[in-house]
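# Sharing a model that was predicted from the sequence below.
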Amino acid sequence: MRRLLNRMATLPTLICAVLLSLACGAAPDWDATNEAAKLAHSEGRLDEAREGFEEALEIAAGMEANDSRRVISLNNLGQFLRSQDRLDLAVPMFQRAAELREADPDVDRVELSADFGNLAGHLQRLGRLDEAMSYYERALAIQQDPDDGDPTQMGTTLNNMGMLAYMSNRLDAADDFYTRGMASMEASLLLDHPDVATVSNNLGQLRMAQGQIEEAEQYFERAIRIWSTNLGPDSDTVARCRGSRGEALRRLKRFDEAEEEHTRALRIFEAQSGADHPDVASSLNSIAVLARVTGRPEEAENNYRRAIEILEKATPNGSPDLGAARFNLARLLQERGKSSDAMILFEQAMITLESTLGPEHPNLIIVYTTYADMLVDAGQNERAATLRQRAESLR
């Protein structure tokens, strides 16, 4: 009897153990599945990895709404898809993860604002600019909150919103975002912080587009100084900003200073990226422009030809930079009386720019009108009239 009673006494404990095992059964399955997927991804077994991440997500879907593993599963699958250049499929995963986090009353709102900012960046890369702006606005709303606000992150978000507005040709809006972003960063960071240089560079680009060249040159100079201190004077970032300042100086007719900046940029690019890199071609093109306007046509032609040679190898399907270099050389050859060579290059420039920029791009106006003038001189009035009509339709 005593033995029977002892056995009966253990039944509740056994039942509880079984129930606990059943209740916790999903967690080990999810953990094991998720870890196996990550291992498969790291070892290059991509089909297995995707199946594993999808299975982990399916397991997590049966969990409580506020279970963090649901968000983790969505983000893991999204990161995997992004690593496979399927950002279009990754974004819905990230969006669902952000929605789940936003619905959680205990969510870390600073982290949520970062999620919104990352989503905006992904959407921007997909060309979905309106959606990107809406996520930046949601991030900014959190960052401006007195309790959850972060002035540094607010400055970054405002800068990113400025970039979106600039890309959409909303220059006044871009000006407002950049200016507010700069003020926020200057109030929360050291004045020589690299992020301050980023906004300063962007303001320089904006001022160039607005025709405020002197102010643009000052913004570029500030960005160069800050980046040189933080990244080193020979970084690619500094070189690109020197190229931008060089263009501003050229437009201000400070040709010697402009050429010095472009030459310094060229030396950095050659040392960092090699002599056949497209950045080298960009600097060569800019130096050629300066050689042309300062009366050194042979030097200009040599630099244009070298830039074109680099770009033809680097971008065999064409690029806007290749089209621009061909146009610049065509115009120089026209000035030097090499009409037949110039006409070939004008045709090549048109084809390249139409295919890479699109047939409705306003940058084609100067190409059409310049080539049309040459065709008139060559007696090809009908062809010239066609090109002028195209140019007029783009104004």
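Now that the structure is in, tell me what you want to look at.

# Going by C-alpha atoms from here, please, whenever you check contacts or count neighbours.
Will do.

# could you say what helices and strands the helix or strand hosting residue 158 packs with?
Element membership of residue 158, judged by DSSP states H and E, is helix 151-167. Contacts defined by 3 or more Cα pairs under 8 Å, 6 or more residues apart in numbering; DSSP states H and E place helix 151-167 against helix 129-143, helix 171-188, helix 194-210.

# most packed of the ones you listed?
Of all the helices and strands packed on helix 151-167, helix 194-210 has the most neighbours on average by mean count of other Cα atoms under 10 Å, namely a mean of 22.

# centre of the chain versus that one, how much separation?
15 Å (Cα atoms, centre = their mean, to the nearest Å).

# Comparison target, given below:
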Amino acid sequence: MAPDPRGHSAIPGATTGTAPGTAPDATPYDTGGGTAPEALLSTAGRYRRLGRLDEAERTLERAVQITRDSEPSQDAHLRALDALAELLRLRGRYRRSDEILRSALSLAEETPGVGSLAVARICNSLGVLHKYTGRFEESESFYSRALAILEADLGDEHPFTATLYHNLGGLNHARGTHAQGEPFARRSVEIRRRTHGPADPELAADKAALAAIVHALGDLDEAERLLVEALAVFETRLGQDDYEVASCLNNLASIHYSRGGFEAAEAGFRKVLAIKEGCLGPAHPELAVALNNLAMTLWKRGRPEAAVPVLERAIVLLNTEVDRDQPVRLACLRNLQTCRSSM
């Protein structure tokens, strides 16, 4: 099974070093007005929350154009590029997101400079992207660079530094180095317990990410407790059809699977898939995790013929946006062979 920890993308703005706290599914740029570029970023954030992603993308492209052509400061242009790249990642267009972020990083390294918070923000975004695409060494390099800047500028107790601890924990989980990831994940929970309220979605996201790691280390009871706590916050604050709810339900279904409760696991994975399809659309490559988990549960229940088309769909979704050696794609290919041989 593949538990579903997410990378956080909200870290400080480029020049001030401060930004409002954001829920896991919010952009760190929705400031609600101000200059023309800020108004465009705010409008794009509203479109995104409403699920009007085409309009959000067009608005961000306009913000990129305006800030490139007329902004006296590089800051607004870098934030527009980062916001557009994040939206494209969320829409499953990983290759284009990567192109934009690498361009933004080159600009930020020139102005405001290699040790700036702008560089940290873009490195974090690249780390998140490359965790999704399975390029783990690049992800670690970008996360580590961002963390060094944040620790030097903000200290190791700051909520934004906690974002990098969260992301490094999730990266180690994705790589299978769970014991190395656990201290990072626990650190992010500890920091946000002190800086956020108990019903804050960011703390809930940290708990969910820690749960995935302790599950992999064999402590199903602690994992379940953390996930139940996180799920209650997400359902209350974000709604029952939110992506974060689906991530928690995926990991709870994985616990059922680990305990041999395959009927409950199948029901859980089907619900996860329905929510994610509603959030992301039916052609998003990130659906592959839920499809793989559902397929292997069907196989465990003696239904390989039902699992095969599910895995075939997962592979098709991944083929255009990830490298051939991306871990989820390879797992789906191995599992497809297993299911076919069982028929």
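All right, it came through fine. Being a predicted model, the structure only gives us computed values, none of them experimental.

# Provide the TM-score value for the superposition.
Superposed pair, TM-score by TM-score structural alignment, normalised by the length of structure 2: 0.68. Supporting alignment: 276 aligned residues with a Cα RMSD of 3.1 Å.

# picking that back up, with distance to residue 70 of structure 1 as new columns, can the helices and strands packed on helix 151-167 of structure 1 be given to me in CSV?
Listed next are these as CSV, based on distance: least, Cα to Cα, whole Å:
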stretch, distance to residue 70 of structure 1
helix 129-143, 21
helix 171-188, 34
helix 194-210, 34
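
# Of all those helices, which one is nearest residue 156 of structure 1?
Closest approach to residue 156 of structure 1 among these is made by helix 171-188 (6.6 Å; Cα to Cα).

# can you list the residues that contact the closest one?
151-152, 154-159, 161-166, 195-196, 199-200, 202-203, 206, 210 (Cα atoms under 8 Å, 6 or more residues apart in numbering).

# swap the cut-off to 7 Å and go again
151-152, 154-156, 158-159, 161-163, 165-166, 196, 199, 203 (Cα atoms under 7 Å, 6 or more residues apart in numbering).

# what does stretch 204-217 of structure 2 correspond to over in structure 1?
Aligned using TM-score structural alignment, stretch 204-217 of structure 2 spans residues 239-252 in structure 1.

# so how far is the matching stretch from its chain's centroid?
Counting by Cα atoms, centre = their mean, stretch 239-252 of structure 1 comes out at 21 Å from the chain centroid.

# And it, what's buried?
Using 16 or more other Cα atoms under 10 Å as the test for burial, stretch 239-252 of structure 1 gives 239-251.

# still on that earlier bit, go through the contacts of helix 171-188 of structure 1 and say which is closest to residue 35 of structure 1.
residue 156 (34.0 Å).

# where exactly do the helices run in the stretch 151-300 of structure 2?
Counting by DSSP state H, counting those that start in this stretch, residue ranges of the helices within the stretch 151-300 of structure 2 are 159-175, 178-195, 201-216, 220-238, 243-258, 262-280, 287-300.

# what sits up against the third one?
Residues outside helix 201-216 of structure 2 that contact it (Cα under 7 Å, 6+ apart) are 3, 5, 23-24, 166, 170, 173, 178, 182, 185-186, 188-189, 192-193, 223, 226-227, 230, 233-234, 248, 251.

# next one: the fifth one
Residues outside helix 243-258 of structure 2 that contact it (Cα under 7 Å, 6+ apart) are 1, 3-4, 208, 212, 220, 224, 227, 231, 234-235, 262, 264-265, 268-269, 272, 275-276, 279.

# Could you do the shortest one as well?
Contacts with helix 287-300 of structure 2, where a contact means Cα under 7 Å, 6+ apart, come from 1-2, 262, 265-266, 269-270, 272-273, 276, 304, 306-307, 310-311, 314, 317, 328, 332, 339.

# Apply 8 Å and report the result again.
1-2, 250, 257, 262, 265-266, 269-270, 272-273, 276-277, 304, 306-308, 310-311, 313-315, 317-318, 328, 332, 335, 339.

# With the fourth one instead?
Under the contact criterion Cα under 8 Å, 6+ apart, helix 220-238 of structure 2 has outside partners 199-201, 203-205, 207-208, 210-212, 214-215, 240-242, 244-245, 248-249, 251-252, 255.

# run the last query once more with 7 Å
Against helix 220-238 of structure 2 from outside (Cα under 7 Å, 6+ apart): 199, 201, 204-205, 207-208, 211-212, 214-215, 244-245, 248, 252, 255.

# and the angle for it with helix 243-258?
160 degrees (axes from the mean of the first three to the mean of the last three Cα atoms, to 10 degrees).

# Measure how far helix 220-238 of structure 2 is from the centre of its chain, please.
That offset, for helix 220-238 of structure 2, works out to 17 Å (Cα atoms, centre = their mean).

# how far apart are it and its match in structure 1?
Its aligned residues in structure 1 lie a mean 1.7 Å from helix 220-238 of structure 2 after superposition (mean Cα distance after the TM-score superposition for structure 1).

# Could you do the shortest one as well?
Comparing helix 287-300 of structure 2 with its match in structure 1 after superposition yields a mean distance of 2.2 Å (mean Cα distance after the TM-score superposition for structure 1).

# If you count neighbours, what's buried in that helix?
287-300.

# do stretch 52-71 of structure 1 as well
52-57, 59-61, 69-71.

# the helices in the stretch 1-150 of structure 1, which residues?
Under DSSP H, counting those that start in this stretch, the stretch 1-150 of structure 1 gives helices at 2-23, 26-42, 46-61, 68-83, 87-103, 109-125, 129-143.

# could you check the distance from the residue nearest the centre of structure 1 over to residue 83 of structure 1?
Nearest to the geometric centre of structure 1 sits residue 125, at 6.7 Å (Cα atoms, centre = their mean). For residue 125 of structure 1, the distance to residue 83 of structure 1 equals 14 Å [Cα to Cα, to the nearest Å].

# Same question for residue 265 of structure 1.
32 Å.

# Of these two, which one has the most company?
residue 265 (28 against 12; other Cα atoms under 10 Å).

# that older thread, what would the helices of the stretch 151-300 of structure 2 look like in CSV with distance to residue 81 of structure 2?
What follows is the helices of the stretch 151-300 of structure 2, written out as CSV (distance: least, Cα to Cα, whole Å):
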stretch, distance to residue 81 of structure 2
helix 159-175, 20
helix 178-195, 27
helix 201-216, 24
helix 220-238, 26
helix 243-258, 23
helix 262-280, 21
helix 287-300, 25
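
# Kind regards, and thank you for your time.
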